[in-house]
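Asker: no FASTA, just this:
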C-alpha cells in the first residue's frame, strides 16, 4: 500500500466492511441508498485510503448523512468509544511542541490531517450523539475556536448521565481515555 492509495483488493475489502456496517446500522442513514454511496467511493481512491485509516485506528466509520447543498455523503467515526488507535494525544502540534517531558506520540489535529479527515465540531459531535450514545467512558477532542486556543485551551466532549457535555482543558494535556473522532465527505 502506498500512502493515499489502496490496492484493488484492499479497496474491495474495505467497501465490504463499510457495506456490512451500513446495512447493520440503518438508523444512522435513513433514506440513503448504499449503491449510490458505493459508486461515489469507487471513484475516490484517496477517500477510501482515509476511510481505511479511520477503520485501522478503530473508528468504525459509517455514513451519517447526506449534504444536499454539496451532494456529498458524510462519514463519521461511529465506534462506541473514542477510537482506540487515536487516544493519548494532545490537541495540536503547538501543544505537543510545548511539552518539555512526557510528550504524547502525536496530536489530534496532526493525526487527523495525516489521515485526510477533520475533527468534529461541537455541533457535529452533538448531531452524532442523536444517532447513538457515544463516548460513555471516553472523551473526544473537537475543533476548538481560535479565541480558546489562543489562550492555551482546547475543547473536548463526552456523554455522561444521558447528556452531552463540552469541556475545556489545556491543549497540551492528554489522557488514555481521550482521543478524537473524525469526519469525511465523499
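Answerer: Ah, there it is. All values derive from a computational prediction rather than experimental measurement. Numbering: from 1, shown residues only.
Asker: Every contact and neighbour count from this point should use C-alpha atoms.
Answerer: Will do.
Asker: Find the residue closest to residue 136 in space, skipping its chain neighbours.
Answerer: Among residues not flanking residue 136 along the chain, residue 159 sits closest, at 5.3 Å (Cα to Cα, 6 or more residues apart in numbering).
Asker: for the helix or strand harbouring that neighbour, which positions count as buried?
Answerer: Taking DSSP states H and E as the criterion, residue 159 maps to strand 153-160. Neighbour-count burial for strand 153-160, counted by 16 or more other Cα atoms under 10 Å, picks out 153-159.
Asker: so who does residue 183 touch?
Answerer: By Cα atoms under 8 Å, 6 or more residues apart in numbering, residue 183 lies in contact with 74-77, 117-120.
Asker: got the contact list for residue 22?
Answerer: So residue 22 contacts 29, 34, 62-63 (Cα under 8 Å, 6+ apart).
Asker: go again using 7 Å as the cut-off
Answerer: Contacts for residue 22 (Cα atoms under 7 Å, 6 or more residues apart in numbering) come out as 62-63.
Asker: Put this next to the first one:
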C-alpha cells in the first residue's frame, strides 16, 4: 500500500478496496486474541456499508498503523479499530501536537501536527485510557513514543502528553505541544 487515494474524494479504487479488505482480514485472523468472539463477516459487512470509514482505515494502513479490531461497542454496534503496529506509525512521526503548536514555532517547523493529520484521516487520537487498553493486548512502543489526546487544562498551559512502554510499564510524560521528534508519532482509533 504505497499510493494514497485522492484526499479530496476519500474513495478507494476497486483494487485498493479489495487489497485493504484482504490485508485487514489476514491481520484479524492472525490476531484473534485481540478480538475474541468477534466474526470477520460482521466486521466486513460494516466496512462495506461505510466506504468513508474504509478510506480512513486505508489511511491508517498507508501511514504504517497496521489497524486491527480491538473491541465491539454493543450499545452502538460499532467495531473499534486501533493502530496496532509494534511502534508508533512511521508515516506519522516528527509532528507536533496541534495546529496552534505548529503555528507557534518560529523556526524548524514540522510539516504537520498530530491533530491535523488525524482529522484529515478521519480518525481520533487515542486517549491515555485507550492507550493503556491497547497495551493490554501486547507490548507496543518499546522504542518510540506516541502522542495521546491531551486534556484541555494541560493544553491550555502549552503542554501535551505522550506515552510509551518501558520496563514492562506504561509511562505518561509531558512536553511542550510544539515539540516534535523522529521517535514520536501518534496512534489513532476508528469506529465503524
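Answerer: Happy to help now that I have it. Remember, it's a predicted structure, so these values are computed and weren't measured experimentally.
Asker: Superposing both, give me the TM-score.
Answerer: Here the superposed chains carry a TM-score of 0.99, computed using TM-score structural alignment, normalised by the length of the first structure; 186 aligned residues with a Cα RMSD of 0.6 Å.
Asker: hang on, the earlier thing: could you redo the contacts of residue 183 of the first structure as a markdown table and give each row neighbour count and distance to residue 183 of the first structure?
Answerer: Compiled in a markdown table, the contacts of residue 183 of the first structure are given as follows (neighbours: other Cα atoms under 10 Å; distance: Cα to Cα, whole Å):
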| residue | neighbour count | distance to residue 183 of the first structure |
| --- | --- | --- |
| 74 | 18 | 7 |
| 75 | 20 | 6 |
| 76 | 26 | 4 |
| 77 | 25 | 7 |
| 117 | 22 | 6 |
| 118 | 21 | 5 |
| 119 | 23 | 6 |
| 120 | 23 | 6 |
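Asker: which residues of the first structure does stretch 141-150 of the second structure align to?
Answerer: With TM-score structural alignment applied, stretch 141-150 of the second structure matches the range 135-144 in the first structure.
Asker: same question, stretch 53-67 of the second structure
Answerer: Aligned using TM-score structural alignment, stretch 53-67 of the second structure spans residues 47-61 in the first structure.
Asker: That stretch: which residues count as buried?
Answerer: Here stretch 47-61 of the first structure shows 47-55, 58-61 as buried, counting by 16+ other Cα under 10 Å.
Asker: sec struct for residue 15 of the first structure, please.
Answerer: helix (DSSP: H, G, I helix; E, B strand; the rest coil).
Asker: aligned partner of it in the second structure?
Answerer: Mapped onto the second structure by TM-score structural alignment, residue 15 of the first structure lines up with residue 21.
Asker: got the residue ranges for the helices in the second structure?
Answerer: Secondary structure of the second structure by DSSP state H: the helices cover 14-30, 40-49, 51-62, 99-104, 114-121, 128-135, 152-156.
Asker: which of the ones you listed is buried the deepest?
Answerer: Among the helices of the second structure, helix 51-62 has the highest mean neighbour count (mean count of other Cα atoms under 10 Å), at a mean of 23.
Asker: From the rest of the structure, what touches that helix?
Answerer: Under Cα under 7 Å, 6+ apart, the answer for helix 51-62 of the second structure is 1-2, 10-12, 20, 47, 66-67, 121-123, 192.
Asker: and these, which two are the farthest apart?
Answerer: The span of the contacts of helix 51-62 of the second structure, defined through Cα to Cα, is set by 2 and 192 at 23.5 Å.
Asker: With neighbour numbers in mind, choose between these two.
Answerer: Counted by other Cα atoms under 10 Å, residue 2 of the second structure and residue 192 do not tie: residue 192 has more neighbours, with 23 against 7.
Asker: Spit out the contact partners of the more buried one.
Answerer: Contacts of residue 192 of the second structure (Cα under 7 Å, 6+ apart): 46-47, 53, 78-80.
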